[in-house]
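Peer 1: sequence and predicted structure below; questions after.
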Amino acid sequence: MHATIGDRIHVHSNAVGAADRVGEIVEVRGRDGTPPYRVRYSDGHESLLYPGPDCVIEPPARA
């Protein structure tokens, strides 16, 4: 997995009834864009994320 600052990460829920989470990558701590990533979610919460197979990196939307 490879990401840059400003990319969005979509974490698909693995539980029935639980919502997916989408956040913005604000820091890449691995070498050459590899995990872990510091992610800021829409509610302002930040966490360090080691993405699994349920995650998708999305480039930022173009204006």
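Peer 2: Happy to help now that I have it. Residues are numbered from 1 along each chain as shown.
Peer 1: please count neighbours and contacts with C-alpha atoms only from this point.
Peer 2: Fine.
Peer 1: sec struct for the residue nearest the centre of the chain, please.
Peer 2: For the chain, the residue nearest the mean C-alpha position is I9 (2.9 Å; Cα atoms, centre = their mean). For I9, the secondary-structure state derived from DSSP: H, G, I helix; E, B strand; the rest coil is strand.
Peer 1: isn't it up against G52?
Peer 2: No. Between I9 and G52 there is no contact under Cα atoms under 8 Å: 11.2 Å.
Peer 1: what about versus this one:
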Amino acid sequence: MTATRAPQGQEETRAGLWARLGDRLIVGGATVGDHGRDGEIVGLHHGDGTPPYDVRWSDTGRVTLVFPGPDARVQHFAPHAGPSAVRQS
């Protein structure tokens, strides 16, 4: 029996929150009008990419251990391509 793989460049489907190094964690604001925070995931504590994460926040540059809540989501980037490799036209 051979394992099936997602075609190159496509994400595999997974349930729940998961991430890879270089992905972006986006956390909603605590109050109306607060846009929240975002940061780069720079450390994983589990091999399957589940939380918690070490996140370098874009607003302060600090790295903190984060246990994301229900208002958090992960923006995935292609493997080996972090946020700095994504170009906007």
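Peer 2: Perfect, thanks for sending it. The shown structure was predicted, so the numbers you read here are calculated from the model rather than taken from an experiment.
Peer 1: how alike are these chains, TM-score-wise?
Peer 2: The pair, once superposed, lands on a TM-score of 0.85 when counted by TM-score structural alignment, normalised by the length of the first structure; 63 aligned residues with a Cα RMSD of 1.5 Å.
Peer 1: ok, now which ones touch the residue nearest to the centre of the first structure?
Peer 2: Neighbouring residues of I9 of the first structure by Cα atoms under 8 Å, 6 or more residues apart in numbering: V22, G23, E24, I25, V39, C55, V56, I57, E58.
Peer 1: now which residue in the second structure aligns to the second one?
Peer 2: Read that as G23 of the first structure. The alignment partner of G23 of the first structure in the second structure, by TM-score structural alignment, is G39.
Peer 1: identify the residue nearest its match in space, chain neighbours excluded?
Peer 2: Leaving aside its sequence neighbours, G39 of the second structure sits nearest to W57 (Cα to Cα, 6 or more residues apart in numbering; 4.0 Å).
Peer 1: related to what we said a few turns ago, kindly tell me how buried the match of G23 of the first structure is, as a neighbour count.
Peer 2: Neighbours of G39 of the second structure under the rule other Cα atoms under 10 Å: 23.
Peer 1: could you check how far the closest residue to V28 of the first structure other than its chain neighbours is from H45 of the first structure?
Peer 2: Residue nearest to V28 of the first structure in three dimensions, not counting chain neighbours: Y37, with 4.8 Å by Cα to Cα, 6+ apart. To H45 of the first structure, Y37 of the first structure is 14 Å away according to Cα to Cα, to the nearest Å.
Peer 1: look at these two and report which has more neighbours.
Peer 2: Y37 (23 against 9).
Peer 1: hang on, the more buried one packs against Y50?
Peer 2: Yes. Counting by Cα under 8 Å, Y37 of the first structure does reach Y50; the two are 6.6 Å apart.
Peer 1: mutual contacts of these two, please.
Peer 2: By Cα under 8 Å, 6+ apart, no residue touches both Y37 of the first structure and Y50.
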